[in-house]
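*Asks:* coords below, sequence missing:
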């Protein structure tokens, strides 16, 4: 039914914008600390906070500093933190075995966080690129990124993360069939309550560059990821990927990148009515920060406005590097 609007001057829409109280009462969407997941980069060493040059304000942290960040996140009311490793190049191999090492960076960080703040949800990344000498999310054999062999490795990675105490598994690899294989392995190994937040619609995007710097994958990558990440021109394919992952056992779904794909977020929420998330990726963050640092925009206002766009599009939450800054603002 179309909205009924009286003619002017009976209707004056500006009446509802006349004061902060009225604007607050009639606001259609809200941004809350509960909507935030904070992506954090973990590296080796101790007592280290190393700036990422292409992401102003973001650092790589040693495990002890990641635990401190997790304590801060919990104090701010942020419900979840997501870990991404900056793996020593000496540990990057063709077989990617470090990915499921129980004592790799992420698994040590998970255990440290759960010991310090057990109520904070810990999300992980499941993909081979941080451990792959070729920089790809899957095994490269004779120049081809191999699907089924990769899925078998991702399952081992998933179980190792669950054993370490991960609450949310985040498969970002875009291999076919991996959600079903992961769900089956989690069930078989007694991790029935571990949640899968699948990167179901992950596009082959130009917005990932600073992230690859942050995890040390830029120099390692050979070729591109277009044979497994999605074409930016496709919408219906994203819906098929969402449907497939839900059928295979995903509890929540992700669209990545975020702001350039709000139409996808909106359609996912409308068509499937499932918990829907987006990742405000490194390139989006870097653009806002760079413009703010140059005085071209009001960084705080644009940061909040960009996150409200996700909520307006239907997202239940957002992975964003702005999480602690936003939480402080929202907490007053």
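*Replies:* Arrived safely, thanks for sending. These numbers come from a predicted model, not from an experiment.
*Asks:* rest of the way, CA atoms for contacts and neighbours
*Replies:* OK.
*Asks:* show me where the protein has helices.
*Replies:* For the chain, the helices defined by DSSP state H cover 20-26, 63-76, 105-116, 147-164, 178-188, 209-214, 236-248, 262-272, 282-293, 299-313, 323-330.
*Asks:* show me the one of those helices that comes nearest residue 92.
*Replies:* helix 105-116 (12.9 Å; CA to CA).
*Asks:* let me see the contact set for residue 202.
*Replies:* Shown in contact with residue 202 (CA atoms under 8 Å, 6 or more residues apart in numbering): 172, 174, 229, 230, 254, 255, 256, 257.
*Asks:* repeat that for residue 56.
*Replies:* By CA under 8 Å, 6+ apart, the contact list for residue 56 reads 286, 289, 290.
*Asks:* residue 311 now?
*Replies:* By CA under 8 Å, 6+ apart, the neighbours of residue 311 are 29, 30, 31, 317.
*Asks:* from the residues you listed, keep the buried residues only.
*Replies:* For those, a neighbour count by 16 or more other CA atoms under 10 Å gives the buried set as 31, 317.
*Asks:* any chance of the contacts of residue 202 in JSON lines, with distance to residue 196 and neighbour count too?
*Replies:* Below are the contacts of residue 202 laid out as JSON lines (distance: CA to CA, whole Å; neighbours: other CA atoms under 10 Å):
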{"residue": "172", "distance to residue 196": "11", "neighbour count": "22"}
{"residue": "174", "distance to residue 196": "14", "neighbour count": "26"}
{"residue": "229", "distance to residue 196": "19", "neighbour count": "19"}
{"residue": "230", "distance to residue 196": "20", "neighbour count": "21"}
{"residue": "254", "distance to residue 196": "10", "neighbour count": "27"}
{"residue": "255", "distance to residue 196": "14", "neighbour count": "26"}
{"residue": "256", "distance to residue 196": "16", "neighbour count": "27"}
{"residue": "257", "distance to residue 196": "18", "neighbour count": "23"}
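*Asks:* this is the comparison structure:
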């Protein structure tokens, strides 16, 4: 027979367990300035562990390759190797993603880095494509993608040309993943897409990160509702992670007052209300980005506990 004390203990334990067990992914901005700085590395990894992040997406790998050391140079890349091993062995990080803008980056830099390592703990196990083909200004004449990738490769500078380049990059990443001697996921960041596009994109990806940039979880759901419906009706069923932005113009203010658990629960409740929760393979949430989120979480913790780290 349960006593009052044992019932209270069971209740406290149940309240301490998250209602939803989705995974959390963290975009790590300014990684070039973090890597090799032990104090900054530990601060990042402690933050990830304390807030139940299981995956990291590393930005600025191209800058590291151009300005610090060639990623595949085993005489110089030990600082990256050490970071990845430390993250996995001591801080509960299960996945580390390399983020890039084109398939060529993974061919030239990331796949050679992985090929030079034998321990799976030292390798990237997610290839993340960060290329916003749906943005008119970037893909058209004079835009960043047009001038950096499309025009010089004889590809039309418009949405169709940019989408085809994006899809080709995913195909390259998928092939590299298949050729690897360790398991690698491919994932794609998407802010907008058509039904015909998601059907083809999802065939080349294990996970899709959907931009839910807004100032509250309810508004984030409104932003992604149409896209989630398209995924629910697509031919393939990729894993889905919704992105919340902790930038000032988006959810920074809300994050100052609400925990990550509360925000995620509110979003999932919106999905359930709209009968979409069981129609897609929602595996969790992605937060953009570390710098803004760290500050917001510190503010929320201080308001709740009176303790500031």
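*Replies:* Structure's in. What do you need? The structure displayed is predicted, hence computed values, not measured ones.
*Asks:* where does the TM-score land?
*Replies:* With the length set by TM-score structural alignment, normalised by the length of the second structure, the two chains reach a TM-score of 0.53; 237 aligned residues with a CA RMSD of 5.3 Å.
*Asks:* just send the helices of the first structure back as TSV, with distance to residue 47 of the first structure too.
*Replies:* TSV is the format used below for the helices of the first structure (distance: least, CA to CA, whole Å):
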stretch	distance to residue 47 of the first structure
helix 20-26	43
helix 63-76	6
helix 105-116	14
helix 147-164	22
helix 178-188	34
helix 209-214	18
helix 236-248	39
helix 262-272	38
helix 282-293	24
helix 299-313	29
helix 323-330	20
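*Asks:* which of these sits closest to residue 133 of the first structure?
*Replies:* Nearest of the helices of the first structure (CA to CA): helix 209-214, 13.5 Å.
*Asks:* output the contacts of residue 311 of the first structure as CSV; include the columns distance to residue 277 of the first structure.
*Replies:* Output for the contacts of residue 311 of the first structure, formatted as CSV (distance: CA to CA, whole Å):
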residue, distance to residue 277 of the first structure
29, 16
30, 15
31, 14
317, 5
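*Asks:* figure out how far stretch 84-102 of the second structure is from the centre of its chain.
*Replies:* Centroid displacement of stretch 84-102 of the second structure relative to its chain, using CA atoms, centre = their mean, to the nearest Å, is 11 Å.
*Asks:* so which bits of stretch 116-130 of the second structure are buried?
*Replies:* Buried, per 16+ other CA under 10 Å, within stretch 116-130 of the second structure: 121, 122, 123, 124, 125, 126, 127, 128, 129, 130.
*Asks:* oh, I was asking about stretch 166-176 of the second structure
*Replies:* With burial defined by 16+ other CA under 10 Å, the residues of stretch 166-176 of the second structure counted as buried are 166, 167, 168, 169, 170, 171, 172, 173, 174, 176.
*Asks:* quick one: contacts for the residue mapped onto the second one from the first structure?
*Replies:* Taking TM-score structural alignment, the alignment pairs residue 167 of the second structure with residue 151 from the first structure. Residue 151 of the first structure sits next to 175, 176, 177, 178, 181 when contact means CA under 8 Å, 6+ apart.
*Asks:* just the buried members of the residues you listed?
*Replies:* 175, 176, 178, 181.
*Asks:* which among the helices of the first structure is found nearest to residue 38 of the first structure?
*Replies:* Evaluated with CA to CA, these place helix 323-330 nearest to residue 38 of the first structure, the distance being 5.4 Å.
*Asks:* how far is stretch 236-246 of the second structure from where the chain is centred?
*Replies:* Between the centre of stretch 236-246 of the second structure and the centre of its host chain there is 8 Å, according to CA atoms, centre = their mean.
*Asks:* stretch 179-195 of the second structure now?
*Replies:* That offset, for stretch 179-195 of the second structure, works out to 11 Å (CA atoms, centre = their mean).
*Asks:* in it, what counts as buried?
*Replies:* Neighbour-count burial for stretch 179-195 of the second structure [16+ other CA under 10 Å]: 184, 185, 186, 187, 188, 189, 190, 191, 192, 193.
*Asks:* could the residues you listed go into TSV alongside distance to residue 84 of the second structure?
*Replies:* Shown next, in TSV, are these (distance: CA to CA, whole Å):
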residue	distance to residue 84 of the second structure
184	15
185	17
186	18
187	19
188	22
189	22
190	26
191	29
192	32
193	33
